[in-house]
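Colleague: Pasted the sequence and its predicted model underneath.
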Amino acid sequence: MLVDVLGPRLNVLLCGINPGLMSEATGHHFARPGNRFWPALHLSGFTPRLLAPAEQHLLPSYGLGITNIVPRASAKASELSRDELVEGARALAERVAELRPRVLAILGVSAYRTAFDQRKAVIGPQPEQVGEARVWVLPNPSGLNAHWTVTTIAEEMARLRASLDRPHSG
């Protein structure tokens, strides 16, 4: 099983849908070449340089952590059942209550809609919270999500990053 990347005082807990097979094999989140997570994270300003998946341990020093809704690895997120996503969301809410990040950022709007029963959710900040954490939905960085580019994913991540400097009004 892929281990979460966590630290104290997280600003943002980045939450993938589930690990890909390469991530499971290497022990590194978003490990498949061509996944846009690491380049977008850097372009958004969350990290001062482009990190390799093997450098994921550095994320807590930037106030970031990584987890997944569902721990089971698969070739495609579409292989997950609705029940797995819903159960994963329940377990994620428990982790968020313990970790107390400022923001829970879900990387994938379709998975968020299913897991959290928010059928009308769109990319961006959500009116709902998970525990005390604000929820922000980001595009899925997988190469299978072809209508998003590294640049447009980074722009959404940058919107989230900029929101951290503003007080929450919810």
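Modeller: Nice, I can see it. None of these values were measured; they are calculated from a predicted model. Numbers count the residues shown, from 1 in each chain.
Colleague: contacts and neighbour counts: CA atoms only from here.
Modeller: Noted.
Colleague: Could I get the contacting residues of the closest residue to S61 other than its chain neighbours?
Modeller: Closest residue in space to S61, ignoring its immediate chain neighbours: G7 at 7.9 Å, by C-alpha to C-alpha, 6 or more residues apart in numbering. Residues counted as contacts of G7 (C-alpha atoms under 8 Å, 6 or more residues apart in numbering) are 60-61, 63-65.
Colleague: got another, please set it beside the one above:
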Amino acid sequence: MNVPDIVGPGLDVLFCGINPGLLSAAKGQHFARPGNRFWPALHRSGFTPRLMSPAEQDELLRYGLGITNLVARPTARADELTAEELRAGGERLTALARRYRPKVVAVVGVTAYRAAFGRKAAAIGPQEETIASARLWVLPNPSGLNAHYQLPALAEVFGRLRSEIAQAH
């Protein structure tokens, strides 16, 4: 099954995951694995008024949020992707941002961002460059495999992005 882009014009944030995991691909839902912390981080940081499930991903649009992936091909682990796939994903993400013009593009996964855009020194947080006309943020990967960021720290970084957007309104 394909995991659809949840996009529309005028989004506050277009979140961009790396690629679907096998369960996400089977369900056609972003961040579908129960141990993934994307949905809890989204809620704890104030982007959504309640904890949403992956099955409710279409409702993100009503909150000014969208979601896509750098690479459509599902894998068990993101490190199975090739550098070429990630670079092509960066080009695709740039085209999506050009078409839909979100205020911010937030790439969820610093290692994938570095590979997709050739930014070897990129760190978590706001970036100096833009994607099309959108501000660019890099957020930590919310996968349970990322031991560097537990949910409170993940929610804090998502919350910094949320605060920047709130100040811009």
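Modeller: Perfect, I can see it now. The structure displayed is predicted, hence computed values, not measured ones.
Colleague: Drop the TM-score for these two in here.
Modeller: Overlay of the two chains. TM-score (TM-score structural alignment, normalised by the length of structure 2): 0.97; 168 aligned residues with a C-alpha RMSD of 1.1 Å.
Colleague: all helices of structure 2, in order?
Modeller: 22-27, 38-44, 83-100, 110-117, 151-168 (DSSP state H).
Colleague: Take those and write them to JSON lines, including mean neighbour count and distance to A134 of structure 2.
Modeller: Formatted as JSON lines, the helices of structure 2 follow (neighbours: other C-alpha atoms under 10 Å; distance: least, C-alpha to C-alpha, whole Å):
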{"stretch": "helix 22-27", "mean neighbour count": "18", "distance to A134 of structure 2": "27"}
{"stretch": "helix 38-44", "mean neighbour count": "21", "distance to A134 of structure 2": "20"}
{"stretch": "helix 83-100", "mean neighbour count": "18", "distance to A134 of structure 2": "7"}
{"stretch": "helix 110-117", "mean neighbour count": "21", "distance to A134 of structure 2": "15"}
{"stretch": "helix 151-168", "mean neighbour count": "16", "distance to A134 of structure 2": "12"}
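Colleague: Format these as a markdown table; extra columns: distance to L70 of structure 2.
Modeller: Listed next are these as a markdown table, based on distance: least, C-alpha to C-alpha, whole Å:
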| stretch | distance to L70 of structure 2 |
| --- | --- |
| helix 22-27 | 14 |
| helix 38-44 | 16 |
| helix 83-100 | 4 |
| helix 110-117 | 8 |
| helix 151-168 | 19 |
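Colleague: and L14 of structure 2, which of these is closest to it?
Modeller: helix 83-100 (8.1 Å; C-alpha to C-alpha).
Colleague: The closest one vs structure 1, mean deviation?
Modeller: Here the mean offset of helix 83-100 of structure 2 against structure 1 after fitting is 0.6 Å, by mean C-alpha distance after the TM-score superposition for structure 1.
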